[in-house]
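Engineer: could you look at this predicted model? Sequence included:
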Amino acid sequence: MKDTAKHQGLRNQLAELLAQKGITDQNVLAAIRKIPRHLFLNSSFEDYAYQDKAFPIGAGQTISQPYTVAFQSQLLEVKKDHKVLEIGTGSGYQTAVLFHLGAKVYSVERQNELFKQTSALLPKLGIRAKHLSFGDGYKGLPNHAPFDSIIVTAGAPIIPQALMAQLKVGGRLVIPLGETHQVMTLLVRKNETQFEKHEFGEFRFVPLLENKN
């Protein structure tokens, strides 16, 4: 698991590219510079790891392109020690970004193969999530709620009611909504019953599947 000066140079270039594309959160850019993305990918993709592209990671899933990871992370407005629920652990790269932003990360993965891989990988990289679980992301983690923010890393046809219920007042839920193409959507919980909705253009994600375990 080598991380070289060349890799660091490529990460710096990637962070500069993301800044040019409109990522302004310096903490997010610092996380991109720090996290060895190549270690979250199959070794056959190592030479391409710092391109702004998505890649397959097994089980029909992908690691999101760095711009998407950075964009979602920026929308969350993570503060140190925020409790963040991540739906779709995947490769663990987004988990690592949240960790480096100072979040206490709770993450759910529905693919057992990925759950096992990522649960083994993250501790080796010094990434200490508060709670990783294998389960149905539509249900969230009610036993650990409420959360300061929730991030969904797969395309959802609807906003799961369970996730809205698990968000603190003032909290932020970032979710890609749609069937084939998704619109990046931010919900801000204003009070017990009201949410403020913002939309940020189209992205493409693998689908968020329900009751597949």
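Structural biologist: Arrived safely.

Engineer: could you use CA atoms for every contact and neighbour count after this?
Structural biologist: Noted.

Engineer: let's check: the centremost residue of the protein is which one?
Structural biologist: Centroid-nearest residue in the chain: Gln94, 3.7 Å away (criterion: C-alpha atoms, centre = their mean).

Engineer: surely that residue and Tyr67 touch.
Structural biologist: No - using C-alpha atoms under 8 Å, Gln94 is not in contact with Tyr67, being 11.3 Å away.

Engineer: biggest helix in the chain by residues?
Structural biologist: helix 5-20 (DSSP state H).

Engineer: how far does that helix sit from the chain's center?
Structural biologist: 19 Å (C-alpha atoms, centre = their mean, to the nearest Å).

Engineer: how about the next helix or strand along the chain from that helix: buried residues?
Structural biologist: Downstream of helix 5-20, the first helix or strand assigned by DSSP states H and E is helix 26-34. Within helix 26-34, the residues scored as buried using 16 or more other C-alpha atoms under 10 Å are Asn27, Val28, Leu29, Ala30, Ala31, Ile32, Arg33, Lys34.

Engineer: in the longest helix of the chain, what's buried?
Structural biologist: Those would be His7, Gln8, Leu10, Arg11, Asn12, Leu14, Ala15, Leu17, Leu18, Ala19, for helix 5-20 by 16+ other C-alpha under 10 Å.

Engineer: check stretch 65-80 too.
Structural biologist: In stretch 65-80, counting by 16+ other C-alpha under 10 Å, buried: 65-78.

Engineer: so how far is it off the chain centroid?
Structural biologist: Worked out by C-alpha atoms, centre = their mean, stretch 65-80 lies 8 Å from the chain centre.

Engineer: go through the buried residues of stretch 65-80 and flag which are in strands.
Structural biologist: Members of the buried residues of stretch 65-80 lying in strands (criterion: DSSP state E): none.

Engineer: got the buried residues of helix 5-20 as TSV, with distance to Arg128 columns?
Structural biologist: What follows is the buried residues of helix 5-20, written out as TSV (distance: C-alpha to C-alpha, whole Å):
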residue	distance to Arg128
His7	22
Gln8	22
Leu10	25
Arg11	22
Asn12	24
Leu14	24
Ala15	23
Leu17	28
Leu18	26
Ala19	27
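
Engineer: among these, which one sits closest to Phe134?
Structural biologist: Of all the buried residues of helix 5-20, Phe134 sits closest to Arg11, with 30.4 Å by C-alpha to C-alpha.

Engineer: that closest one touches Ile32, doesn't it?
Structural biologist: Yes - look at Arg11 against Ile32 with C-alpha under 8 Å: they come within range, at 6.7 Å.

Engineer: can you show me the strands along this protein?
Structural biologist: Assigned by DSSP E, the chain shows strands spanning 55-58, 61-63, 83-87, 104-109, 131-134, 147-152, 167-177, 182-189, 195-203.

Engineer: comparison target, given below:
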Amino acid sequence: MARENDLLRGGIGMTSQRTRERLIQRLYDEGVSNPQVLEVIRRTPRHLFVDEALAHRAYEDTALPIGHNQTISQPYMVARMSELLLEAGPLDKVMEIGTGSGYQTAVLSQLVERVFSVERIKVLQDRAKERLVELNLRNVVFRWGDGWEGWPALAPYNGIIVTAVATDVPQALLDQLAPGGRLVIPVGSGEVQQLMLIVREEHGFSRHVLGAVRFVPLLNGPLA
């Protein structure tokens, strides 16, 4: 876990403190209620995960481009998906599909014991690694590969979070979910996407549709 002074650094991180607090109030007003999640969002410097030209917008509750046709997720969605993972209690082993900028990774790393993050675009993952090291977040292991396949060599996982929309729930991810484990994933295509919570029960999986969302697509195959 990072020390708070590693996260709340100088520059924009300090001068935007009021802006951060406004974001946290908005997330709370929109229904995010887990105090641990809200605190981690508050202290995580989102401006470090976007291009400098967009840093002034880092604490808006909106997705922002990070290159390669990818985005950093809306803070509300990061908070909501993290909260869903933790609803049944603390988790020690979570797989993230889609490292992207590393922002969701950074949030997860402060909420669970270990994070295993898979990303198909190597240059994005390399940048994310650098950011997490800079913030002293060292409980994350990375894999460059196909998110549809997950990371079977290190399965099972107590939680899996997918940060891109899949046309269907990948069977490989269901197979890698531990008993009682929770999978949070957007499913659909085009304009019709739904956030789903899937829980591995004793005799199968329970599925809960949680509402409409908008994510970039989960694509196959690693890309340098």
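Structural biologist: Ah, there it is. Worth saying up front: this structure is predicted, and the values here are computed from it rather than measured.

Engineer: closest to Ile158 of the first structure out of the strands of the first structure?
Structural biologist: For Ile158 of the first structure, the closest of those is strand 167-177, at 6.4 Å, according to C-alpha to C-alpha.

Engineer: where does the closest one end up in the second structure?
Structural biologist: Alignment of strand 167-177 of the first structure against the second structure: residues 177-187, by TM-score structural alignment.

Engineer: show me what Leu27 of the second structure aligns to in the first structure.
Structural biologist: Aligned partner of Leu27 of the second structure by TM-score structural alignment: Leu18.

Engineer: what does Glu119 of the second structure align to in the first structure?
Structural biologist: By TM-score structural alignment, Glu119 of the second structure lines up with Glu109.

Engineer: would you check that that match makes contact with Gly90?
Structural biologist: Yes - using C-alpha under 8 Å, Glu109 of the first structure is in contact with Gly90, at 6.6 Å.

Engineer: ok, back up a step: comparing the strands of the first structure, which comes out most buried?
Structural biologist: Counting by mean count of other C-alpha atoms under 10 Å, strand 83-87 has the highest mean neighbour count of the strands of the first structure, with a mean of 28.

Engineer: now what about it, what contacts it?
Structural biologist: 95, 98, 103-109, 137, 140-141, 147-154 (C-alpha atoms under 8 Å, 6 or more residues apart in numbering).

Engineer: the longest helix of the first structure vs the second structure, average distance?
Structural biologist: Here helix 5-20 of the first structure, set against the second structure after superposition, deviates by a mean of 1.3 Å using mean C-alpha distance after the TM-score superposition for the first structure.

Engineer: what is the corresponding segment of the second structure for stretch 50-66 of the first structure?
Structural biologist: Using TM-score structural alignment, stretch 50-66 of the first structure pairs with 59-75 in the second structure.

Engineer: and that stretch, how far apart are its ends?
Structural biologist: 8 Å (C-alpha to C-alpha, to the nearest Å).

Engineer: so Gly180 of the second structure versus Leu85 of the second structure, what's the distance?
Structural biologist: Here Gly180 of the second structure is placed at a distance of 11 Å from Leu85 of the second structure (C-alpha to C-alpha).

Engineer: repeat that for Leu111 of the second structure.
Structural biologist: Distance from Leu111 of the second structure to Leu85 of the second structure, by C-alpha to C-alpha: 10 Å.

Engineer: ditto for Gly10 of the second structure
Structural biologist: In terms of C-alpha to C-alpha, Gly10 of the second structure sits 31 Å off from Leu85 of the second structure.

Engineer: could you do Asn136 of the second structure as well?
Structural biologist: Relative to Leu85 of the second structure, Asn136 of the second structure is positioned 23 Å away (C-alpha to C-alpha).

Engineer: now Asp51 of the second structure
Structural biologist: Distance from Asp51 of the second structure to Leu85 of the second structure, counting by C-alpha to C-alpha: 28 Å.

Engineer: and if you look at Pro152 of the second structure?
Structural biologist: Counting by C-alpha to C-alpha, the gap from Pro152 of the second structure to Leu85 of the second structure is 20 Å.

Engineer: residues contacting Pro75 of the second structure?
Structural biologist: Listed by C-alpha under 8 Å, 6+ apart, the contact partners of Pro75 of the second structure are Leu27, Ile41, Glu60, Asp61, Thr62, Ala63.

Engineer: alignment lookup: the second one to the first structure.
Structural biologist: When the first structure is aligned by TM-score structural alignment, Ile41 of the second structure is paired with Ile32.

Engineer: was I right to think its match contacts Ala15?
Structural biologist: Yes - using C-alpha under 8 Å, Ile32 of the first structure is in contact with Ala15, at 6.1 Å.

Engineer: can you count the residues close to the residue mapped onto Ala154 of the first structure from the second structure?
Structural biologist: With TM-score structural alignment as the criterion, Ala154 of the first structure lines up with Ala164 in the second structure. Close neighbours of Ala164 of the second structure, defined as other C-alpha atoms under 10 Å, add up to 22.

Engineer: next, format the buried residues of stretch 65-80 of the first structure as TSV and append distance to Thr118 of the first structure.
Structural biologist: Compiled in TSV, those are given as follows (distance: C-alpha to C-alpha, whole Å):
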residue	distance to Thr118 of the first structure
Gln65	18
Pro66	18
Tyr67	21
Thr68	20
Val69	17
Ala70	20
Phe71	22
Gln72	20
Ser73	19
Gln74	23
Leu75	24
Leu76	22
Glu77	25
Val78	22
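
Engineer: of the residues you listed, closest to Ile158 of the first structure?
Structural biologist: The closest of the buried residues of stretch 65-80 of the first structure to Ile158 of the first structure turns out to be Gln72 (C-alpha to C-alpha; 17.7 Å).

Engineer: list the contacts for the residue nearest to the closest one when sequence neighbours are not counted?
Structural biologist: Of all residues not flanking Gln72 of the first structure in the chain, Val174 sits nearest, at 6.6 Å (C-alpha to C-alpha, 6 or more residues apart in numbering). Shown in contact with Val174 of the first structure (C-alpha under 8 Å, 6+ apart): Gln72, Leu75, Leu76, Ile150, Ile151, Val152, Met184, Thr185, Leu186, Leu187.
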